[in-house]
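Peer 1: Fold the following, please.
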Amino acid sequence: MTSPIEKLREFGYELPAPKAPVASYVPVNRSGNMLYVSGQLSANETGVVTGLLGDNMNVVQGGNAAELAALNILSQIVHGAGVPLEDIKRIVKITVLVASTPEFTEQHLVANGCSNMLVAVLGDKGKHARAAFGVASLPFGAAVEIEAVVEV
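Peer 2: Okay, here's the model as predicted:
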């Protein structure tokens, strides 16, 4: 059986070090068997992926940005909360914020970048409820920010 980390590698990713908080909050908070992962930006080792959907980014680029945010969520679970990916019972819900123009209406397709990755890496445990909506801007000009509720 392929482990979640091996499945991440199939996507071409290694689990990165967690991103430090940029304001007065904790990146992941545990209450009982629930983890609440603060919004994770579309960022990698070279920095924040910036853009505005409907202006200078297309749906594919937005989906790739959402995939990076999903990777950062998994990093916070493992490194921030100290929970191995194998110990996740399920991803309960994600909330996807997409920096987009008022005319852009495909936030749900951008969110699929995160959703598809979570299911590919975690199987049925990665299936979740979600909300996806457009916002005028995100911190550091990020294209996508995603928060998650996770049962462990």
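Peer 1: Please make it C-alpha for all contacts and neighbour counts, starting now.
Peer 2: Noted.
Peer 1: Which strand or helix spans the spatially most central residue of the chain?
Peer 2: By Cα atoms, centre = their mean, the chain has its centre lying nearest to Ala70, at 2.6 Å. Assessed by DSSP states H and E, Ala70 sits inside helix 59-75.
Peer 1: Report the separation between the residue nearest to the centre of the chain and Met1.
Peer 2: Distance of Ala70 to Met1, given as Cα to Cα, to the nearest Å: 22 Å.
Peer 1: before we go on, could you also do this sequence so I can check it against the first one:
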Amino acid sequence: MTSPIEKLREYGYELPAPKAPVASYVPVTRSGNILYVSGQISADANGVVTGRLGDNMNVVQGGNAAELAALNVLSQIVHMGGVPLDEIKRILKVTVLVASTPEFTEQHLVANGCSNLLVGVLGDKGKHARAAFGVASLPFGAAVEIEAVVEV
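Peer 2: Below is the predicted model:
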């Protein structure tokens, strides 16, 4: 059986080092068997993926940004939550914030970048409840920010 790390590599990713908090919060808190992962932005080794959907980004670019933010969520689970990917019991819920114009109405399609990666890497354990909505701006001009609730 293919491990979650191997599946992540099939997407062309290695699990990145966790992003340090940039304000007064912690990246992950735990209560019993539930992890709460603070918002993770669309960023990779090259920096923050910036833009606004409906302005200078399309749905495909937004989905790719959401995929990167989801990758950063997984990094926080492993590195700061201390839980290997194969020990995740279930991604319970993700909230996807999409920097977008007031006229843009396809946040749900952008959020699919996150959802598809989580299910692709974790299988049924990656299936989750979800909220996706547009916001005027995100920290550092990020295109997408994602927070998650995870059972371990």
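Peer 1: What's the TM-score once they're superposed?
Peer 2: Here the superposed chains carry a TM-score of 1.00, computed using TM-score structural alignment, normalised by the length of structure 1; 152 aligned residues with a Cα RMSD of 0.3 Å.
Peer 1: Please tell me how far the residue nearest to the centre of structure 1 sits from Thr101 of structure 1.
Peer 2: For Ala70 of structure 1 relative to Thr101 of structure 1 (Cα to Cα), the value is 23 Å.
Peer 1: likewise Leu41 of structure 1?
Peer 2: Separation of Leu41 of structure 1 from Thr101 of structure 1 (Cα to Cα): 18 Å.
Peer 1: Can you pick out the residue with more neighbours from the two?
Peer 2: Ranked by neighbour count (other Cα atoms under 10 Å), Leu41 of structure 1 and Thr101 place Leu41 first, with 30 against 16.
Peer 1: so where do the helices sit in structure 1?
Peer 2: 4-10, 59-75, 107-122 (DSSP state H).
Peer 1: Tell me which of these is the most buried.
Peer 2: Mean neighbours per residue, mean count of other Cα atoms under 10 Å, is largest over the helices of structure 1 for helix 59-75, with a mean of 25.
Peer 1: Number of residues surrounding Asn56 of structure 1?
Peer 2: By other Cα under 10 Å, 11 other residues sit near Asn56 of structure 1.
Peer 1: residue range for the biggest strand by length in structure 2 in structure 1?
Peer 2: Ranked by residue count, the top strand of structure 2 under DSSP state E comes out as strand 90-99. On the basis of TM-score structural alignment, strand 90-99 of structure 2 is assigned to residues 90-99 in structure 1.
Peer 1: Show me the contact partners of that stretch.
Peer 2: 51-53, 107, 110-111, 124-138, 142-152 (Cα atoms under 8 Å, 6 or more residues apart in numbering).
Peer 1: ok, 7 Å please
Peer 2: Stretch 90-99 of structure 1 is contacted from outside by 52-53, 107, 111, 125-138, 143-151, using Cα atoms under 7 Å, 6 or more residues apart in numbering.
Peer 1: Next: stretch 136-152 of structure 1.
Peer 2: Contacts for stretch 136-152 of structure 1 (Cα under 7 Å, 6+ apart): 33-42, 48-52, 62, 65-66, 69, 87-101.
Peer 1: Now that stretch: buried residues?
Peer 2: By neighbour count on 16 or more other Cα atoms under 10 Å, the buried set for stretch 136-152 of structure 1 is 137-138, 141-152.
Peer 1: for stretch 85-103 of structure 1, same thing?
Peer 2: So for stretch 85-103 of structure 1, counting by 16+ other Cα under 10 Å, buried means 85, 88-101.
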